[in-house]
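Asker: Give me coordinates for this.
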Amino acid sequence: MRGKAIIFILINIFISWKGWCQYSSANNKFSVDEVKGCAGLNIKVTHNVSPACGTSGIFCVIDYGDGRPAQPFVSGDIANYPTAGNFKLKIIYSTTGVDNDSIPVSVTENSPPAFEPYSCNGNKVSVKVTESKYAYYIFNYNDASSEITKAANAASDVHNYTSAGTRNVSVRGYNGPGTADNCVSNTLPVTVASTLPAAAISQVEVVDAASVKVDFASDPSIQYKFMIGTNNAASFQQYKTIYSPSATTLTETIPNIRPENNYYCFRVDTNDPCANTIAANSSTICSLKFDAVAQNNQNKLSWAIAAASGTHPLSDFMVVKNSTALTPTLPTTQSSYTDTNIVCGTSYTYQLQADYPNNVKSLSLIKSLTAISTDIPTAIKDISAVVNPAGNEVQLTWIQDPAFNATEYTLLKSANGNYTPLTTTDQTTFTDNSYTSGSSTCYRIQYIDACKNKSAQSPEACPVALTGNVEGDNTINITWTPYTGWANGVKNYTIEKYNGNGDLLSTIDNGTNTSYKDKDLADLTNQVFLYIIYAYANDGTVTQSVSNELELIKQPNLFYPTGFTPNSDGLNDTFSVIGQFVSSFEMKIFNRWGEMMYTTDDIHSGWDGTYRGVLMPEATYVFRAKITDFAGRSFDRSGSFFLIHKK
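Answerer: Next comes the predicted model:
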């Protein structure tokens, strides 16, 4: 050790006195003050013989030996070498008989050295050079203390500042005796502290099946030892040494481990490199060994972590499902959780969060799974059917138990009670455009859930088929098939009655009866009527079912007397025909020989029994009428009547 100290002293003395040194050329015709140094080296060249270059007519040029053109030379000029390399500096004389002369020059690359300044307890700093490009390194603490020179194989130093604060440390390289001290310095800040603080882990997160990420708060220029304990929080091994000159938040990702098989506890130790001791410890935070398994109608979560005690006092656990935290939080004594709020075939993600004081967290690996179930889905109980007005299409809608996640519905259609598959769909509605009203068609539905479980068939749903007729007196009878398809049955049927223009005339609540007699004979304005039946369920959440539209047309019935007495007594003096819903009318009257006695196109006019002003004899006469009704239909009507002479 004493020998090394003497060498360092000699080096420093040499550096202080090196300005007096001179190096002679091969033939001693000139000398230089430097022959070695870093790029950017300046060499003063002095002529050693008389007369010197530039005097008494002696002309000289200097050749730098690095490819640059030779330049005129005068004793005392400076030769600059901007790049690294080995060169031969040469002086060329113009005087006859005077030999040229030269000297070798060695120039090394000039770069600031890499080093790390560390904080220590007691206002000390430790400086470590992390390279070996130079033979020696010179330390300057910028506090008026002397520079320190250390050989490359021992390029570290400890310095004691008088007070805490931020200081600048400079280090430059030096290639030893006979070398110019012109290498550039590197200057870095260092935090001088009376007491080194502890690091603070803020989060531990399992990133994937082979790595864990640890975030921790740090102080600049402190050297840390990153410690790991496997499946315990007491026995640690050093993973690596960490240093950052300026960062206040550091992240360390540990690869090639097995966080799904083990949990890992982490601690960050603050190192005092001056004393080679640990100055402080962070809290211990552990990763979570977490698993999630899909079971019948439940997802089972389980985990393991170091027990809550000492330097790692857990506060609670929190389960995060599909990026949403479930409440309440779980106690630290709990190591599993069963989620029953799931739907078969649905994908879920889970992550467990362990909470420590001061908002410190440990996050598990995110687990994804799909819920499973072997439960047989509930059969569909409520189907509604809406028949289009023409009765050649029906739209089915149904309600399915929301506890099951259906992926495919199968519709079955009956033909006289024999059910066969009609179609499949993933919607809760379907339109059958092959339906025919009045064909005794019914439907059943079953479905498969996301776990491939098949429900039973639904009860049959039979659309409302409406039929009717018009009696001779124009009384209208309508009947319909009772609706089936609702678990709780029909509450009531409503009849909507429209005229031929589609204007709603009345709405009739028919209770649960499936027939209705419309005896409204007083309406002589409307001849065409449209009827639609609406079925309403006892379950008010179910949509209504609707029948086909039924059109019924009343007859344009004609009425006439069997005889009349044309005697001008004001009673039954003319023969006329009256009718309902008549838009056009033409009538002719004939005697028994087929002679036409009378004709009119006015239904309100009648025959007075005369022909060409002569009263016709008592006899049987015949009328023939052509009419068109409000519905645009044409009819021929005829009949006979008796002309009576009444005194």
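Asker: contacts and neighbour counts: CA atoms only from here.
Answerer: Will do.
Asker: So which residues of the stretch 1-150 of the chain form strands?
Answerer: With DSSP state E, counting those that start in this stretch as the criterion, the stretch 1-150 of the chain has strands at 23-24, 30-32, 36-38, 41-47, 60-63, 71-73, 78-81, 85-93, 101-108, 115-119, 124-129, 136-140, 148-151.
Asker: Format the ones you listed as JSON lines; extra columns: distance to Asp355.
Answerer: Output for those, formatted as JSON lines (distance: least, C-alpha to C-alpha, whole Å):
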{"stretch": "strand 23-24", "distance to Asp355": "72"}
{"stretch": "strand 30-32", "distance to Asp355": "72"}
{"stretch": "strand 36-38", "distance to Asp355": "57"}
{"stretch": "strand 41-47", "distance to Asp355": "61"}
{"stretch": "strand 60-63", "distance to Asp355": "74"}
{"stretch": "strand 71-73", "distance to Asp355": "76"}
{"stretch": "strand 78-81", "distance to Asp355": "63"}
{"stretch": "strand 85-93", "distance to Asp355": "61"}
{"stretch": "strand 101-108", "distance to Asp355": "57"}
{"stretch": "strand 115-119", "distance to Asp355": "32"}
{"stretch": "strand 124-129", "distance to Asp355": "37"}
{"stretch": "strand 136-140", "distance to Asp355": "46"}
{"stretch": "strand 148-151", "distance to Asp355": "49"}
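Asker: didn't Ile532 look like it was pressed against Tyr493?
Answerer: No. The pair Ile532 / Tyr493 is not scored as a contact, 10.1 Å apart, by C-alpha atoms under 8 Å.
Asker: which one of the two has more residues nearby?
Answerer: Tyr493 (24 against 21; other C-alpha atoms under 10 Å).
Asker: Second input sequence below; structure requested for side-by-side comparison:
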Amino acid sequence: MKKLSAPSALPRLGLLLLLWLAALAARSQNACPTPPPAACPEPFRVVDAGTGQEVRTLTVGCPVRFVQAACRPATLPTLLYYQVVQGTNAIPPNCLPTTTAGATTYTPTAADVGPVTVFELSNPDPSSGAGGAGVAYIRNYQVVAPTPPAFTVAPCAGNTALLTLTNSGYSQYTVQVNGGAPQLLTSQPVNIAPGVANTFVVTGSIAGSSCLQSTTQTLTLPVAQAPMLARLTRLGTAASGGPAQFDLAQVPAGFTYTLQAQTTGQPYQTVPGTPASGGTNTATLTLGQVPPGRYRIARTDACGNTAFSNEVPTLGLSGTADNGRNVLTFDLYGGAAVASYSLARSDGAVITLGGSVSTYVDASVQCGRAYDYRLTATLVGSGIIGTRQTVSNTLSLTAQSTTPPPAPLVVASFDLRNRVVVTASPGAGAATFGAGGQVIISRQASGAAPVAYAPLRTGSAAVPRLVLRDSTALGTLLAAPPCYAATLRDTCGNVSSVSPSSCPALLTVEAADPEGQSAQLRWSAFQGPGGPAAGATYQVLTLGADGAVLAISAPLTGLTYLDPAPPLDRQIVRYRVLASGAGLPTGTVSYSNVGTLTRRPRLVLPTAFTPNGDGLNDVLELKGRYLQSFTFIVVDRNGQEVFRTTDRAQTWDGSINGRPPVNAAYVWRLDLRGEDGQPLRQTGTITILK
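Answerer: As a prediction, this is how the structure comes out:
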């Protein structure tokens, strides 16, 4: 039970006591409660303390007043009692209120939430002389404690938004947007400022009550855009359908996006299970089964407005492997207008095709090689709404042929180790040998049976060339000059004709004079892919011990060359002949074997010298050719060493241990290891004459 606030005390204490005793006697006689009279079915009302409007529901924290109805006589405040009792049709114990007479205001608290009974006791005025007992009336109410309004905001088309309440408890709701005039909150959208922060204030009120509750949210809502289906990509290998990926653009979050399909003889229908949520203005949708058709994206907002994207058809790619070519066929659903096609092949080739074509013949294929194709169509109109593309399934074809492949191109050349290196390249302008092919190289020498080497296999990938190294000894090759030829067997079992023979130049070198001060070179004619009739051009290369080129002659057409002045500082002179022309491809050359001229080292000394200081023949100097890695020693007649050097620039003035020269005969010895590794010893005598 709640105690009500007390009215002002009467100024006369005697009268107060009298009235209280009379009221107490009357209450003890009261029938409790009393049904209201028919003429006054609501003997009192509960009104809002602020507005004076009658309320039917009491709200926690909102004060109310109790007012006697006009259809009954008014009761003096000192004889009128109100008390709020929890429960329905509840009364105070013994129908005796514990509140103060005249207290007519009441503020519900959280403890009062639920059904309550407002109990009124009115006593007759004893001073009027009218007798009778007090009368008790009751009325039932509900005390509520509603939470602040909760709501969501969803963007709609036309720069509007829909507000949806997520709780209840108020008789009416209003909304203010960006400080504008309040408007009744209904199921209709409200106008917003696009692309910026908007402030929404929702206020709940209860009928007749002056108490209000408000909730504020500030949100930047996405702006509704025309959705775009930018790209449709088939992910499988079947031209008739399969998985596919849809790349969407202009699909901000806050809206519902649905894929729709139009197939043969059918209007557009929603593809089951394909609602998509937008993201950062883009989204990707992948489906497991996408039949041929035309597709679009439907955007639906919270207000029920729907907008559609552009249409993108499926693109199917099929084909067959014909004799030496792959024939591809395009199937664009509905015959949409195409700006251009781009055909990608697995080896990296990309072919651009006009938008009006529907087939393509790929003749640049090699037998037995597998090719994967992917076709992309750029649709007409992409400049208005952005690029629209549809991508086909992946088509795999293995090229077939019954036509023999072109004979390979063979070039025979020597390396610096005097091994023949035979290089086979694709013939007839082909860039590579196809995967799985075989090149069989054979060697033919005059008077000897042909020698066929083990096949060179291309393996699982195409290669631009195959190389064979023939380790046959150079002496054997010089005795029987070889020529090399090859055939190609492709994966389909077709065998080419035999290639033109390639015969490397074989070089021999000999001294043109007894001392080897000049060299005579001779070589056999080089034969290239052009055959014997295609002449070659030659150049003689002079090499260092490491193979570096020291000199190169002018171009020659003959098969001999005289080097009149080989390097004097080298015991062994190395030569190599470079051949070009003869049907060789541009930039390709062939080398002969490395031929050498080995010359004998020699020390030249006088028989005497005169260390007398006259400036003539005063010292012993070491002169000669190819003096490297040597030791020179001079001994006296007793066998004692008087001079030693390993440097030909060092001289001997005849002194011995710092003493002046002594006229006598001396013996000298030269020990040397030549550039060819052979030892050499040379001895003699030298006489000192002063």
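Asker: Superpose the two chains and report the TM-score.
Answerer: Superposed pair, TM-score by TM-score structural alignment, normalised by the length of structure 1: 0.52. Supporting alignment: 468 aligned residues with a C-alpha RMSD of 6.3 Å.
Asker: quick one on the thing from earlier: and of the strands of the stretch 1-150 of structure 1, who's closest to Thr374 of structure 1?
Answerer: strand 115-119 (63.8 Å; C-alpha to C-alpha).
Asker: Now do that closest one against strand 124-129, angle only.
Answerer: 160 degrees (axes from the mean of the first three to the mean of the last three C-alpha atoms, to 10 degrees).
Asker: Give me the mean deviation of the helix or strand where Thr284 of structure 2 lies from structure 1.
Answerer: Assigned by DSSP states H and E, Thr284 of structure 2 belongs to strand 282-287. Superposing on structure 1 places strand 282-287 of structure 2 at an average distance of 5.6 Å from its equivalents, by mean C-alpha distance after the TM-score superposition for structure 1.
Asker: Show me which residues of that strand are buried.
Answerer: For strand 282-287 of structure 2, the neighbour count (16 or more other C-alpha atoms under 10 Å) marks 282-283, 286 as buried.
Asker: Adding distance to Tyr141 of structure 2 as columns, could you present those residues in JSON lines?
Answerer: Below are the buried residues of strand 282-287 of structure 2 laid out as JSON lines (distance: C-alpha to C-alpha, whole Å):
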{"residue": "Thr282", "distance to Tyr141 of structure 2": "55"}
{"residue": "Ala283", "distance to Tyr141 of structure 2": "55"}
{"residue": "Thr286", "distance to Tyr141 of structure 2": "59"}
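Asker: Closest one to Phe414 of structure 2 out of those residues, please.
Answerer: Nearest member of the buried residues of strand 282-287 of structure 2 to Phe414 of structure 2, counting by C-alpha to C-alpha, is Thr286, at 59.8 Å.
Asker: can you pull the contacts of the closest one?
Answerer: 243-246 (C-alpha atoms under 8 Å, 6 or more residues apart in numbering).
Asker: Taking the residues you listed, tell me the two that lie furthest apart.
Answerer: Pro243 and Phe246, at 10.3 Å, using C-alpha to C-alpha across the contacts of Thr286 of structure 2.
Asker: quick one, which of these two is more surrounded?
Answerer: A count of neighbours by other C-alpha under 10 Å puts Phe246 above the other of Pro243 of structure 2 and Phe246, at 22 against 17.
Asker: how about that one, what's its partner in structure 1?
Answerer: The equivalent of Phe246 of structure 2 in structure 1 is Lys213 (alignment by TM-score structural alignment).
Asker: Just give me how far the helix or strand containing that match sits from the chain centre.
Answerer: Assigned by DSSP H and E, Lys213 of structure 1 belongs to strand 211-217. Centre-to-centre, strand 211-217 of structure 1 and its host chain are 26 Å apart (C-alpha atoms, centre = their mean, to the nearest Å).
Asker: tell me what it is packed against?
Answerer: strand 200-208, strand 249-254 (3 or more C-alpha pairs under 8 Å, 6 or more residues apart in numbering; DSSP states H and E).
Asker: Toward the C-terminus, what is the element adjacent to it?
Answerer: Counting by DSSP H and E, the element after strand 211-217 of structure 1 in chain order, helix or strand, is strand 222-230.
Asker: and the angle from the next helix-or-strand element following that next one to strand 222-230?
Answerer: Sequence order places strand 237-244 as the next helix or strand after strand 222-230 of structure 1, per DSSP H and E. Computed by the same axes, to 10 degrees, the angle separating strand 237-244 of structure 1 from strand 222-230 equals 150 degrees.
Asker: Quick check: which element contains Thr494 of structure 1?
Answerer: strand 490-499.
Asker: which other residues reach that strand?
Answerer: Residues external to strand 490-499 of structure 1 that are found in contact with it (C-alpha under 8 Å, 6+ apart): 483-484, 504-514, 526-538.
Asker: mind listing the strands in the stretch 301-450 of structure 1 by residue range?
Answerer: Under DSSP E, counting those that start in this stretch, the stretch 301-450 of structure 1 gives strands at 316-321, 324-325, 336-339, 347-356, 360-363, 367-370, 382-387, 394-399, 406-415, 418-425, 429-432, 443-449.
Asker: Pick the most deeply packed of these.
Answerer: Ranked by mean neighbour count, those are led by strand 382-387 with a mean of 26 (mean count of other C-alpha atoms under 10 Å).
Asker: tell me what it is packed against?
Answerer: Against strand 382-387 of structure 1 (3+ C-alpha pairs under 8 Å, 6+ apart) you get strand 394-399, strand 545-546.
Asker: Appreciated, that's everything.
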